[in-house]
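Enquirer: mind looking at a prediction? Sequence and model below.
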Amino acid sequence: MNLLHKYQDNAEKFSVFKKFSNSNLTTPIAKDKWSPIQIIGHILYWDIFTLEKMIPLMKNGATLPAFPDHGQHNHEAMKYIERFVDVDEIINEFVSTRNLLVNEFENLDRSITFIIENEPGPYTLERYIKIFLDHDIYHLNQIMESIGQK
């Protein structure tokens, strides 16, 4: 699955940010916006959600729970990353979690379809991964632009 490889490659793209200064990574990208490290923490938290709440239920014909309220989920993500000591630790956790998530996706039957509550369906693995791949790319571009790398 080509999308899955791109999804995994994003872990490496985000890990490049370890070479940037803490001030680059902890300064908000714009007024009233998150910092790059908070954005990475946000993506990490979505990966954890997928790994813990969705992957175990991804079976052919299954109905998966609705995606969480985005505002609440993002608030929880910011609380979650408070446990980390520094930005490298968050990035390392993101890369590790993404690799685990990709491994779990690889173990699923590629032909399954499923429903996600409150979402137009059906979903395939490819459709699900594409949503989060696009999400990665959107945020990666935001970060690159904010640190003058685009």
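Expert: Good, I have the coordinates. Residues are numbered from 1 along each chain as shown.

Enquirer: can we go C-alpha only for contacts and neighbour counts from here?
Expert: Noted.

Enquirer: if I look at Asp109, how far off is Thr27?
Expert: The gap separating Asp109 from Thr27 is 42 Å, by Cα to Cα, to the nearest Å.

Enquirer: the two: which has the busier surroundings?
Expert: Neighbours around Asp109 and Thr27, counted as other Cα atoms under 10 Å, are more numerous at Thr27. The numbers are 17 against 12.

Enquirer: OK, contacts around that one?
Expert: The contact partners of Thr27, taken as Cα atoms under 8 Å, 6 or more residues apart in numbering, are 34-36.

Enquirer: among the residues you listed, which ones are in helices?
Expert: Within those, residues falling in helices by DSSP state H are Pro36.

Enquirer: the structure to be compared is supplied as follows:
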Amino acid sequence: MDNYLLSAFQSLIPFANSLRTMPHDQWIAPLKPGKWPTCAVIGHIMLWDKHFLQEAIRPIAEGKPLTLVDTEFNAFNREAAAYAESISQQQLLDECAAVREELFDLLTALSEDKWTASYFDADGRPFAIEEYLKDFVSHDRHHLEEIDRFIAGSSSIH
């Protein structure tokens, strides 16, 4: 079990909570022209978390086969952005923190055997917990840095 990766993975929760006081006009403003707003980025992260929770991590924790299948990323991401814009800022941040917390709790409760085992998704592709975490920590970092740059740029305008 990689404690550094788990800590980095969990760091999304305080970041999401820090956005609770973001003004609504910033929350829905594109990070850059043609880019998503903060709300869509958070919705995107939360729904990917929910997807992996339901299709991979919970089944691993329960000793069941993974139900994860190849996903059409663009359609999934469009749905995530639309979902994020359909609910309140506080509700989305609550969901984001809750799903990541559940993932973190399940991951930290896994035995070393489950942590290091080789798994296959429903399409027969290999799935490794550590690789999943590395990918998502990197994915989070990319998006959170975008939001941080946006916030820093917005505060220098005012």
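Expert: In hand now; what should we look at? As the structure is a computational prediction, the values presented were derived from the model and not from experiment.

Enquirer: any idea what the TM-score is?
Expert: The TM-score (TM-score structural alignment, normalised by the length of the first structure) is 0.84; 145 aligned residues with a Cα RMSD of 2.2 Å.

Enquirer: picking that back up, by neighbour count, which of the contacts of Thr27 of the first structure wins?
Expert: Counting neighbours by other Cα under 10 Å, Pro36 comes out on top of these with 27 neighbours.

Enquirer: list the contacts of that one.
Expert: 24-29, 143.

Enquirer: what does it correspond to in the second structure?
Expert: Using TM-score structural alignment, the partner of Pro36 of the first structure in the second structure is Thr38.

Enquirer: longest single helix anywhere in the first structure?
Expert: helix 125-146.

Enquirer: so where is that helix in the second structure?
Expert: Going by TM-score structural alignment: helix 125-146 of the first structure matches residues 129-150.

Enquirer: post-alignment, that stretch versus the first structure, mean distance?
Expert: Here the mean offset of stretch 129-150 of the second structure against the first structure after fitting is 0.6 Å, by mean Cα distance after the TM-score superposition for the first structure.

Enquirer: buried ones in that stretch?
Expert: Residues 129, 133, 136-137, 140-141, 143-144, 146-147, 150 are the ones in stretch 129-150 of the second structure that count as buried (16 or more other Cα atoms under 10 Å).

Enquirer: same question, stretch 81-89 of the second structure
Expert: Using 16+ other Cα under 10 Å as the test for burial, stretch 81-89 of the second structure gives 81, 83-85, 89.

Enquirer: ok so, going back, with distance to Leu106 of the second structure added, can I get the buried residues of stretch 129-150 of the second structure in TSV?
Expert: Listed next are those as TSV, based on distance: Cα to Cα, whole Å:
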residue	distance to Leu106 of the second structure
Ile129	12
Leu133	13
Phe136	16
Val137	17
Asp140	19
Arg141	22
His143	24
Leu144	23
Glu146	28
Ile147	28
Phe150	32
